[in-house]
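Peer 1: Got a predicted structure here, sequence first:
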Amino acid sequence: MRRALAGAPFSFRVGQFAPLDPARPVWNSVGNEKTEQVAQMIRALAMIGGLSGAVAFSQFPEFSQQYMQRLAGARTELKVVTAGFDLTAKAAGYTRDEALEKMGGSDFQNNLRDQMQVNFKRFDRLDAAYTALKGTEPLARLAKVWHFRETDLVKRTWDDFRPAIPVTADGLLCAGIGFVGGWLLVSLILGAFMRPFRRRV
């Protein structure tokens, strides 16, 4: 009996001794358990990321519609200012640039000229964004999200926006896109972050 026991490794169990399987070392099973725990944590956080993305993106169709209304209003206001300045300059025999040059001299004129230049540039930017987004469906707007870069319009739209459960096909499609995007993003970030720890295990 002693000779048989002397050559085999043992593990202690409640009430008995049992020989260990040399093909499955203890540290391997511990490492596998830790790896599985990490994988489960990543899957859970990825699911949370996917759900968060779905909730956020499902609101995009209605939010973008309200943003478009504010964009159109701001564009119209600046269009009136721009057209009025150009007509006044033309009546005096000047182009826009020539009229701006004539406005220099006093601090008041310099400030007014600078403000008009800001208005002209903003109108061009808003007009380009409105032209690109006008008549597009919500999914098409999602592909042109860089046109939603007027921070003051975004803030005012968000302040008055009230999230709601999506009931349209566009809202459900955007929710699906948000879920997949959020799930992939969180999975990739956590996978890259946890890779060094996996190697140690």
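Peer 2: Thanks, I have the structure now.
Peer 1: Could you use CA atoms for every contact and neighbour count after this?
Peer 2: Noted.
Peer 1: and the next element down the chain from the one helix or strand A4 maps to?
Peer 2: Secondary structure assignment for A4, by DSSP states H and E: helix 2-6. Toward the C-terminus, helix 2-6 is succeeded by strand 10-13 as the next helix or strand (DSSP H and E).
Peer 1: which parts of that next one are buried?
Peer 2: By neighbour count on 16 or more other CA atoms under 10 Å, the buried set for strand 10-13 is empty.
Peer 1: now for that strand, which elements pack on it?
Peer 2: If contacts are counted by 3 or more CA pairs under 8 Å, 6 or more residues apart in numbering; DSSP states H and E, strand 10-13 sits against strand 16-19.
Peer 1: mind checking how far the strand it packs on is from the chain centre?
Peer 2: Put simply, strand 16-19 sits 57 Å off its chain's centre (CA atoms, centre = their mean, to the nearest Å).
Peer 1: buried stuff in stretch 188-201?
Peer 2: L190.
Peer 1: before we move on, what about stretch 142-160?
Peer 2: Buried, per 16+ other CA under 10 Å, within stretch 142-160: 142, 147-148, 153-154, 157.
Peer 1: got another, please set it beside the one above:
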Amino acid sequence: MVIGRIFALAIGLFTGLVASQGPEFAQQYRQRIGGAIDELRRVVGTFDDNARAEGVTREQAIARLTEQPDTLVRRQGPAMTEIVDRLGRLERQRDAVANAGPFERLAVLARGFDPQLAQATYLDYEPAWPATTEGLVIGGAGFVLGWGGFALLFRALGRLTPRHWRRRPARGELRSV
């Protein structure tokens, strides 16, 4: 039984550490959202400035691009539409995260994450020990779930083994195999 308790403790520590990385990943993802928004605003701002210089709106400029005979130029219309749409999605997600409570942030990010940003965050992710209440609570919950789940599983499996395998020999008594 001591081995089971040690395993349960190890599993609990591991799951607690893994769970505590959720808030850290979310924090690094939020930083990437800010950087992406800044860059997309710069691109859209330059496009809007060029459209105004031509005396047209953004939508009219995109329509002009899509009507061009040159395939390369024509592809820029849908590309700019996607950039504008992505900027809007990221701004809405940033605002939703900013308005969410500390424990709700993870759910908000999970519901509407940007696949490109999530992948880039994952590839550059640096694990860290959380110093926030959110990270500590989630890490603690992960520990309790991992430790408790493994302890229950180990106990259930222990009850399935034959009794003579579980019986502890008395001091000085040799156990026959």
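Peer 2: Looks like it arrived, so ask away. Note that the coordinates shown come from a computational prediction; the quantities given were computed from them, not determined experimentally.
Peer 1: re earlier: filter the buried residues of stretch 142-160 of the first structure down to just the ones in helices.
Peer 2: Counted as lying in helices by DSSP state H, out of these, are 142, 153-154, 157.
Peer 1: Distance to V180 of the first structure added to those, as JSON lines?
Peer 2: Below are these laid out as JSON lines (distance: CA to CA, whole Å):
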{"residue": "L142", "distance to V180 of the first structure": "15"}
{"residue": "L153", "distance to V180 of the first structure": "28"}
{"residue": "V154", "distance to V180 of the first structure": "25"}
{"residue": "T157", "distance to V180 of the first structure": "26"}
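Peer 1: what's the closest of those residues to T76 of the first structure?
Peer 2: Distances from T76 of the first structure to those, taken as CA to CA, are shortest for L153 (13.9 Å).
Peer 1: Map the closest one across to the second structure for me.
Peer 2: The alignment partner of L153 of the first structure in the second structure, by TM-score structural alignment, is L117.
Peer 1: How about the contacts made by that match?
Peer 2: Applying CA atoms under 8 Å, 6 or more residues apart in numbering to L117 of the second structure gives the contacts 29, 32-33.
Peer 1: need the longest helix for the second structure.
Peer 2: Ranked by residue count under DSSP H, the longest helix found in the second structure is helix 2-53.
Peer 1: now the residue mapped onto T76 of the first structure from the second structure: how far from R94 of the second structure?
Peer 2: Taking TM-score structural alignment, T76 of the first structure has D38 as its aligned residue in the second structure. For D38 of the second structure, the distance to R94 of the second structure equals 12 Å [CA to CA, to the nearest Å].
Peer 1: Between the two, which is the more surrounded one?
Peer 2: Just comparing D38 of the second structure and R94: by other CA atoms under 10 Å the higher neighbour count belongs to R94, 19 against 12.
Peer 1: Can you tell me the element the more buried one falls in?
Peer 2: R94 of the second structure belongs to helix 71-99 when assigned by DSSP H and E.
Peer 1: distance from that helix to the first structure after superposition?
Peer 2: Compared with the first structure after the fit, helix 71-99 of the second structure shows a mean deviation of 1.5 Å (mean CA distance after the TM-score superposition for the first structure).
Peer 1: Can you mark which positions in that helix are buried?
Peer 2: Going by neighbour count (16+ other CA under 10 Å), the buried part of helix 71-99 of the second structure is 74, 77, 80-81, 83-84, 86-87, 89-91, 93-94, 96-97.
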